[in-house]
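A.B. asks: I'd like to go over a predicted model; first the sequence, then the structure.
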Amino acid sequence: MQPSFGSFLVTVLSASMAAGSVIPSTNANPGSFEIKRSANKAFTGRNGPLALARTYAKYGVEVPKTLVDAIQLVKSIQLAKRDSATVTATPDHDDIEYLVPVKIGTPPQTLNLDFDTGSSDLWVFSSDVDPTSSQGHDIYTPSKSTSSKKLEGASWNITYGDRSSSSGDVYHDIVSVGNLTVKSQAVESARNVSAQFTQGNNDGLVGLAFSSINTVKPTPQKTWYDNIVGSLDSPVFVADLRHDTPGSYHFGSIPSEASKAFYAPIDNSKGFWQFSTSSNISGQFNAVADTGTTLLLASDDLVKAYYAKVQGARVNVFLGGYVFNCTTQLPDFTFTVGEGNITVPGTLINYSEAGNGQCFGGIQPSGGLPFAIFGDIALKAAYVIFDSGNKQVGWAQKK
């Protein structure tokens, strides 16, 4: 993922996969493993407008000022609830509350990172960031790692649709996730960060999209997954995201619970896990499976058709998206994967409280993007298989 723009770190940049990237050394025959996400203790509750703005920024859609204002409005509502002596605010557990511990360097420095299938950079807060900007974050200190080696002449610079940015240097270092170690992984070490990044509670992310959209210049680097995939029993990983519990990622094998998945071929020409689908309220369209996005974003027509089934649902211009009465029971959302169907329960689509008895929907307009974004609202309904070997995605409905 990640409660700020810092959770969604990479705007899509056009980059070609360059030859000559360092070939990493990995430990022998790790086979497959599962890594569980851990709770982010700094989580303070869901903010619907913020989740929507993050995704717009990530994919280069201009963030309207009204949406920026709405973020602060919802934050003020949440603060008022926490300060009240008569109303108790119990933050919902959510995808943005969970992170993955990752060890970097020798001796290992542990940072809590978000796994993001919608980007391709391993980005971290570092000791080069001004201490006032990195406060509250665990940081990577290259000088304290005996295995760290600076990649001279390499840099990265991420810019969002709202013109916030982050940039820095690149190191090669040991990176361990679970029981698997890559001995020469590109680690993008932040030097400058915008305020939106510093407000997050995660320490960076691990991009799991395709290496073709890695942002390092002059030579794009391989993702951590691309570096270890040859050592796995099978070239796959599975996202098992959960509601009200951390969930996990499986690398190198498919858990038995996901054995009855439906599959669809992917188009990775833009670097994403993109597949063709259709829904029970719309025709054929393309969608990107993105663990680094919270909401489900789709075309205006599809979103309008969905909320036409919800009595009293409307676009709230102050909150920047569709809202409805919190007592309303939302309909399910069903979409196709290959020859099968996956259903997102309506309970998952009621994303967050927005004040005055209104709730913010987990399905929102995509801002004119040429594809839908199936974020965690959709992903939590299924085991999602990212199969790079067969260039396909699989979805297995959760019961």
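C.D. replies: Structure's in. What do you need?

A.B. asks: rest of the way, CA atoms for contacts and neighbours
C.D. replies: Fine.

A.B. asks: how many residues are close by Val393?
C.D. replies: 24 (other CA atoms under 10 Å).

A.B. asks: got the contact list for the helix or strand hosting it?
C.D. replies: Per DSSP states H and E: Val393 is located in strand 392-397. Applying CA atoms under 8 Å, 6 or more residues apart in numbering, the contact partners of strand 392-397 are 257-266, 273, 275, 337, 342-343, 381-387.

A.B. asks: kindly confirm my reading that Ala154 is in a strand.
C.D. replies: Yes. When DSSP: H, G, I helix; E, B strand; the rest coil is applied, Ala154 is found to be in a strand.

A.B. asks: contact partners for it?
C.D. replies: 169-170, 216-219 are the contacts of Ala154 under CA under 8 Å, 6+ apart.

A.B. asks: try Phe324
C.D. replies: 310-314, 358-361.

A.B. asks: use this one as the comparison:
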Amino acid sequence: MWTTLSCFAAISLVAGVEALQVFSLPVTKVELPPDAVRRIHKRHVSSPLLNKYPYFVVDITLGTPPQRLQAQLDTGSSDLVVLTSGSDFCTSNPDVCSASGTYNANSSSTYQYYASDLSIAYLSGEVATGDYANDTLTIGSVALKNFHFGIMYNATVISSILGVGFDVNEFASFLNPPRIYRNLPLALVDAGVIPTAAFSVYLNNIQDQAAGGSVIFGGIDTEKYCGPLARVPIIANSFLGIREYTINMQSVSATRNGEPVVFSAGAASLGPALLDTGASIMILPDALAGQIFDFVNVTVGPFDILGKTPCSNMNEDITFNFEFDTITINVDINQLVGIPDENNMCFFGIVAGSTFGDPEIVLLGDTFLSSAYTVFDVENKNIYLAQAKLNAVKENIVQINAGVNGVPQLNGGCDGNPATTTTTRSTTQSTTTTARSTTRSTTRTTTRTVTRTTTKNTSRTTARSTTSRRSTIKSPPKSTTTKKISTTKKTATSKKPITTAAPKCNRDNCYNALAREKAEGVKFCSKLKKGIKCSTPSRVAAACSKKPMLSSACSCLPTSLGYYG
């Protein structure tokens, strides 16, 4: 069922006053029928997850005349890929696809074929093949002509996906030769809709189907969070650099009835954590997940992915505390307890990493992100976190400006003491870039309050009328040629990332090594061996032997390799 779009872009203030350059979209919760399978995350799932939690979509249209689709908002991928009615999933679930919409290239007069090399293979076994194409993408009142996207003609993937990750993590970046194009956050900058590649996400209360969320490109909403926005730098993968929204997580603890609970497995640094709106649940290291399961009486069946906890836990005074470099986000247990079964046992929104092939993985999906207000500063490679204010109805939109300190440092509009805890660890910004700014105006019909910040840290509030997945293109190694699909050129200056993930070996690194080895031949391995000690590469190959096709790539890798999720 389609929701009414209540979005605005480049909003006019009063006459003669510069327009605010932000673009806001409602985010809607969607629940699949019980028999439809739900993916967790593209590169981490080894088996399907039955839909026990909602996922979050935005409404878009593609083509001329416009074809309406619901696309899952996904910070864990970087491409817009859309389903067709003939895909494997849609032929098996026609009612689901009819409700969410599919794309038909033959029905669009503005469709332009690009290439037939879309190929997506997930470790879960989910696959998609099809074409790359250009067409007019319309989101709310913004139309982006010749937008580049993928069409999944053959796919077991269950929904269209709007990826808003870094452009260097696009599927085409792993082709030979690799291609990189301007995905949605960058295309909005190029079109002058927003001044910088940055956006904020507010998912809202998972337990309330009617509680709407939002994604604001180029802005934040100070009424949706408590306390300050704390900057946490995105950390680099020691193998592939910065490719995803991964930050360092220090610890996980809990409180019960106000009393602290310490998990010994969560007391030390847990390393890189991926922030992924495309994942319904959290995935935590085995040892930590096991201690949490004991704490709230979670049982996991021998053939189950999700564990179950007594539904009465939803009403307990239990909070889980996720500590990062500069802030702690608190997650109430009611955001983790899902649909009950016939025995009044409820599914629990944390899964152990070994279920998905990596006992040390940290992936923070929707059961975490519903409690966090998250700003993704793509331009400067930073994440900003604050405690989300659930069920908020007020709105105060503030623009994110271009530059190193473009994200406004404004406290959220919570009553009483904020639930956020700040700490004093020092962080350093990793990259500085400059984006161009273009003013656009539209005429609207209802009143909204907007605060605009200036570079002098002053602000003004004006009543106005309104209706109703990095800007730096990172090149691959010099031995390859990168084809940039977009003709719009953008320059940026980079600084060396200041934080590096703790080295680990896992199957994803082997997978990416295989892709790079295929693109570069022996040059890749020889270069890696020159720069990194590789005393016992056979141990790495053995660690990845469960995926035989990857063993050749693993054999050239060092025994310890940076995590890449």
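C.D. replies: Structure received. Please read these numbers as outputs of a predicted model, since none were measured by experiment.

A.B. asks: hang on, the earlier thing: okay, the strand holding Val393 of structure 1 sits on what stretch of structure 2?
C.D. replies: The alignment of strand 392-397 of structure 1 onto structure 2 (TM-score structural alignment) covers residues 382-387.

A.B. asks: still on that earlier bit, biggest separation within the contacts of Phe324 of structure 1, which pair?
C.D. replies: Using CA to CA, these span at most 14.1 Å, a distance reached by Gln311 and Phe360.

A.B. asks: strands - which of the contacts of strand 392-397 of structure 1 land there?
C.D. replies: 262-266, 275, 337, 342-343, 382-387 (DSSP state E).

A.B. asks: of these, just say which sits nearest to Ala305 of structure 1.
C.D. replies: Thr343 (16.4 Å).

A.B. asks: how close does that closest one get to Lys399 of structure 1?
C.D. replies: 10 Å (CA to CA, to the nearest Å).

A.B. asks: neighbour count: those two, which is higher?
C.D. replies: Using other CA under 10 Å as the criterion, Thr343 of structure 1 and Lys399 rank with Thr343 on top: 17 against 6.

A.B. asks: aligned partner of that one in structure 2?
C.D. replies: By TM-score structural alignment, Thr343 of structure 1 lines up with Asn330.

A.B. asks: relative to Gly63 of structure 2, how far out is the residue positioned nearest the centre of structure 2?
C.D. replies: For structure 2, the residue nearest the mean C-alpha position is Thr75 (1.5 Å; CA atoms, centre = their mean). Using CA to CA, Thr75 of structure 2 is found at 24 Å from Gly63 of structure 2.

A.B. asks: repeat that for Val252 of structure 2.
C.D. replies: To Gly63 of structure 2, Val252 of structure 2 is 46 Å away according to CA to CA.

A.B. asks: next one: Ala254 of structure 2
C.D. replies: From Ala254 of structure 2 to Gly63 of structure 2 the distance is 49 Å (CA to CA).

A.B. asks: looking at those two, which one has more neighbours?
C.D. replies: Gly63 (25 against 21).

A.B. asks: if we go to structure 2, which of the contacts of Phe324 of structure 1 are intact?
C.D. replies: Retained contacts for the contacts of Phe324 of structure 1 in structure 2, judged by both residues aligned by TM-score structural alignment, their matches' CA atoms under 8 Å, are 310, 312-314, 358-361.

A.B. asks: now stretch 236-247 of structure 1: how far from the chain's centre is it?
C.D. replies: Offset of stretch 236-247 of structure 1 from its chain centre (CA atoms, centre = their mean, to the nearest Å): 12 Å.

A.B. asks: Gly60 of structure 1 contacts Ser164, doesn't it?
C.D. replies: No. The pair Gly60 of structure 1 / Ser164 is not scored as a contact, 11.2 Å apart, by CA atoms under 8 Å.

A.B. asks: which of the two has more neighbours?
C.D. replies: Gly60 (20 against 15).

A.B. asks: tell me which element the more buried one is part of?
C.D. replies: Applying DSSP H and E, one finds Gly60 of structure 1 in no helix or strand.

A.B. asks: what's the nearest residue to it if we skip its chain neighbours?
C.D. replies: Spatially, and ignoring its direct neighbours in sequence, Gly60 of structure 1 is nearest to Gly161 (4.4 Å; CA to CA, 6 or more residues apart in numbering).

A.B. asks: burial of the one you found, as a residue count?
C.D. replies: 18.

A.B. asks: relative to Asp304 of structure 2, how far out is the aligned partner of it in structure 2?
C.D. replies: The equivalent of Gly161 of structure 1 in structure 2 is Leu123 (alignment by TM-score structural alignment). Separation of Leu123 of structure 2 from Asp304 of structure 2 (CA to CA): 18 Å.
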